[in-house]
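Asker: Need the 3D shape of this:
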Amino acid sequence: VTLMKFTSWENGYTNKITRARTLFNFIFYFLDRVSRDRLKLNCNMSSDILMLEKRKEIEDILNSYENKNEFHYDIDTKLMMYNEQAIILKISSNNVHNQLGTWTINGGLEMKYDALTVVSGRRFFRVGTAKAIPWTFMEDVWKGYCIDLIEKLSMEMNFKYELVVKDQFGELDPVTNQWNGLIGGLVDGELDIVIAALTMTSEREEVIDFIAPYFEQTGISIVIRKPSRKTSLFKFMTVLKPEVWLSIVAALAMTAFMIWILDKYSPYSAQNNKPKYEQFRHFTLVESFWFALTSFTPQGGGETPKAISGRVLVAAYWVFVVLMLATFTANLAAFLTVERMQTPVQSLQQLARQSRINYSVIDGSDAHQFFRNMKMAEDILYNVWKEIALNQTKNRKDFRVWDYPIKEEYGQILAAIERTGTVPNRTVGYQMVLDNEQGEFALIHDSSDIEYEVYNNCNLTEVGEIFAERPYSIAVQQGSLIQEEISRKILDLQKDRFFELLNAKYWNASKLSACPNSDDSEGITLESLGGVFIATLVGLLIALITLAFEVVYFKHKRAKVAEVSVVNNTVHKDKLMYGHELFMTLGRSSNSDDQTRWANKIKLDSTTGRLNNALFFRRNKFQN
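Answerer: Coordinates of the predicted model:
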């Protein structure tokens, strides 16, 4: 252990006062011997400083004092004080004291060895950090990225430490001009080392020393809630508006009706020219509707009408079908792709230009200070430009523009943040983001913190690119001898890829795989196109129901036909018996000419095998 031992600690203040009185008695005795007025003595015991109204050079008097090295006279302040002496000792583990040097007010620091070769032997430090997830957080004990780094440095550098956790990183109070938080702890000597998510700034570097960065290039980013996807089995139907679907159905029905009309009344249609067309398609109303419907399929509607008027109508309808199919296909692909890739905003500039999404920062955070500094810079640039444009005499025409040439976007962003209001802490900020299910609130915050939350919460997403990048670094007191030692260890840990292991531990991207719909490249889900399969199943069900009706109808019709056939057979037998009876009657009552004439009339039909109906229905006449 290296320490400074003041000799006044051994002698005590009583001894100091005694020696001071001895000195002034000597001075007064010396002054009495010269022809001068007596000095007015003012002794301020509380500050241990004695002040004299100088009538003679005090240094000349001290030179005559035998114990002159015990006191110091400051020529600039005209103050005389006790010459404190400090002995710098190095105490080894076996309690051996080695004197490295001394320090006095008169002589300053006197080292027995080169000061650059003296490495602090102190192996106990007060290490400061600040609460920030995932850097330092409490789970029964303190854990986090910084805690792991402190433990690693403690083992590598062989020191013990006391952990001091503060709520603030450190800001300069403009009223008291004093630093608070971790920076204030280093300035006041309360802390020896600060290992936290501490950014390097020029203001902080004026009062403390930064070591080589341990976390490269973090910055500020934007986090919003993932817009909730409205899944629907019939989502493909939403590609076109309802009025478009109704228009398509109306066009299909109108085309089918017109095909039926044209085929029925056109003199050149197939059904009106049966001798010309041996086999043709009869376009009834049902058949015309089926033709219009099947025209949407790749195989087409089948045989077309024969009349030119019908073909012109079909050609125009086919153009309509091709355009509608192409439009639907393109819009369906774009609709499903954009649904997976779309986010409300893509950058800070887009966020600033829109008004639907509110956004804010954590009060007093680095992001908040960044926007305030950028707003101040814009104001300064505007004043400089205005001064040049208004007061320039030679080149005034070079500054004549219709509008201010620099965009004041940061002023607008800061004004929007003030309208929304800053959030008190990160917990409240992330909760506000999660409470807006439609992604209507965004938090602008540290990118590493946002990335950690995104990996651990499936409902959050980071948008835009990181801006205002800066590294995180370890800080020590100004002039600290352990600065170089820690810097060397940081470089060694980087070579050993220690920081990569910490990054993989606390920013584990594999957690995203557990999130639903985490991989948008997997393709279209069944939920989006399930309605297509449902429509197919509905068609199958309707076909089965239709088949049942067809079977029942066919059986009913066949039974009815069988009944009619029985009746026809009975009538046929009656006709044969009546014909025979009539023929015999004619043979008995008529001459040969009448018999021949009626015999030719009584014959079977060549196609049906039945008696001539005309003859059959004249039964009463012949019977009479």
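
Asker: For the rest of this, base every contact and every neighbour count on C-alpha atoms.
Answerer: Will do.

Asker: So which elements touch the helix or strand hosting Met584?
Answerer: Assigned by DSSP states H and E, Met584 belongs to helix 526-589. With contacts taken as 3 or more CA pairs under 8 Å, 6 or more residues apart in numbering; DSSP states H and E, helix 526-589 sits against helix 592-601, helix 613-616.

Asker: One more sequence to fold, the one below, so I can look at both together:
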Amino acid sequence: QDLKLKEGSQVSQQGVAMINGKLYEGFCIEVAEKIKERYERLEGKGPGSFNYKFKLVDDNNFGSANKTVGTWNGMIGELLDQKADLALASLTITRARQRVVDFTKPFMKIGISIMIKKPDKQKPGVFSFMEPLDSMVWVCVSLAFTGVSLVLFFIGRWSPFEWRAEASRKEISVTNAFTLSNTLWFSLGALMQQGSDIFPRSISGRIVGSAWWFFTLILISSYTANLAAFLTIERLIPPIQGVEDLVKSKDVEYGTFKGGSTEAFFEMSQVPIYRQMYEYMKSKGDQVMVNSDKEGYEKVRQSKGDYAYLVESPKNDYQNQKKPCNTMKVGENLDHKGYGIATPPYSPLRKDLNLVVLMLREEGELHKLQRKWWFDKGECGTMDSKDTSKSPLTLSNVSGIFHILIGGLVLSMMVSLVEYSVHRLRKQHKLRFRKQMDAPRPAIKIEKKNPLEVLKAAGYTGICDNTVSYTFKPPEQLTTFESGKNTEL
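Answerer: The predicted structure is shown next:
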């Protein structure tokens, strides 16, 4: 039996097929070919068991219900009228459609997204040199600069090794190089990678200097690397960043495909912001709503950035890869759902098609086809070459060097305390030694004697030269002189 597949003209047409005398190619056509191959491999099937031909849907609709008479149009209506055996297109699985037809497992995951026109690229501004670092990082660097300067100043006052004696005009004065202004100059010189003419002499001061030098080395290197991106890449700044911005914006209108699953999503949603969006689109009517996706794409391209089209994410991604390459997707998807193959109710094909879709997903064939038709054949370059986004370094990116700096400051203060304590102990020891040296001692008399007289007194009659000898007596035998009196100790 020949199967008739309904292919909506809005779909990105992707394999190659002749339909009504016209050549079509696209993703869904290749998916149909893969389905045929896998279907004929199933148990009990064989070559020729799955033959099909494409037919475009007559009214160019996916399928929406007429609540007044209870009928459906588009592909869903033709399935119900037995005009087709299955519908293979970007047909979203919804609760309303699932009630009247059967769907296979989703062959593609999707979500509602926002399409806007690309804004004009902006050149770097006057203060672009500050953008490589987040504002909080600049604040923390300023605090670190002040903190290091103060710690170094107090260490210079506290540590005895930072004081030095200088003589000028016969006066000796004790000076300290690390005044408050000098410590600020030292920290600024290190931050600017220029150095200064003063350096710490104490171990604690050198620890502060080393921690600050390491901090500035990593910070300046990271800043320089990020600065190149901010000064060379022209920025795209869209007027909105997501659905919240879209709702709040008074300059950007938004709409969607009239009667499609996207409109039904907003109509049925209980989320306040989505209900607000539906009421807005309903009040604007044809001013923002379109009768086809193609009309929506053109409305975005012809706008000046003041219209956003709400469309399913695969269509958004596909159109962003088509010339003139002036559309883009912003924000996250608003919901999560999928495209499925629809069959008439209780169709015997549904069970086998489910197995085939699962086989294609597990083998990665669907992902390969999506990559091929969305990006490899794109006219605006790959996703990687398009991605020119850049972001400043946040505090979480450089928090490590702040931790090292804080650790260095704490260590330096501990070492400074040890230096001060050791210096005090040494000073006390010197004072005790000096007191001992300055204590009063007994006088020592040096007695000059003529050896000849000594020998004669002893009865020596020999010859002796007239030399002088000095005899040191112990303290108890010394002679003291007091008021002209001679006293023997």
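
Asker: so the helix holding Met584 of structure 1 matches what in structure 2?
Answerer: Using TM-score structural alignment, none of the residues of structure 2 align to helix 526-589 of structure 1.

Asker: same thing with stretch 24-32 of structure 1?
Answerer: Using TM-score structural alignment, stretch 24-32 of structure 1 pairs with nothing in structure 2.

Asker: residues of that stretch that come out buried?
Answerer: Across stretch 24-32 of structure 1, burial judged by 16 or more other CA atoms under 10 Å covers 26-27, 31.

Asker: can you check stretch 191-210 of structure 1 too?
Answerer: So for stretch 191-210 of structure 1, counting by 16+ other CA under 10 Å, buried means 191-200, 204, 208-210.

Asker: Adding distance to Asp594 of structure 1 and secondary structure, write these out as JSON lines.
Answerer: Conversion of those to JSON lines gives the following (distance: CA to CA, whole Å; DSSP: H, G, I helix; E, B strand; the rest coil):
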{"residue": "Leu191", "distance to Asp594 of structure 1": "148", "secondary structure": "coil"}
{"residue": "Asp192", "distance to Asp594 of structure 1": "148", "secondary structure": "coil"}
{"residue": "Ile193", "distance to Asp594 of structure 1": "145", "secondary structure": "strand"}
{"residue": "Val194", "distance to Asp594 of structure 1": "141", "secondary structure": "strand"}
{"residue": "Ile195", "distance to Asp594 of structure 1": "138", "secondary structure": "coil"}
{"residue": "Ala196", "distance to Asp594 of structure 1": "135", "secondary structure": "coil"}
{"residue": "Ala197", "distance to Asp594 of structure 1": "132", "secondary structure": "coil"}
{"residue": "Leu198", "distance to Asp594 of structure 1": "135", "secondary structure": "coil"}
{"residue": "Thr199", "distance to Asp594 of structure 1": "134", "secondary structure": "strand"}
{"residue": "Met200", "distance to Asp594 of structure 1": "137", "secondary structure": "coil"}
{"residue": "Arg204", "distance to Asp594 of structure 1": "142", "secondary structure": "helix"}
{"residue": "Ile208", "distance to Asp594 of structure 1": "147", "secondary structure": "strand"}
{"residue": "Asp209", "distance to Asp594 of structure 1": "146", "secondary structure": "strand"}
{"residue": "Phe210", "distance to Asp594 of structure 1": "142", "secondary structure": "strand"}
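
Asker: which one among those residues gets closest to Tyr430 of structure 1?
Answerer: Ala197 (18.9 Å; CA to CA).

Asker: quick one: the helices in the stretch 51-200 of structure 2?
Answerer: 74-80, 95-100, 135-158, 180-191 (DSSP state H, counting those that start in this stretch).

Asker: which residues of the stretch 401-550 of structure 1 fall in strands?
Answerer: 441-446, 460-472, 475-477 (DSSP state E, counting those that start in this stretch).
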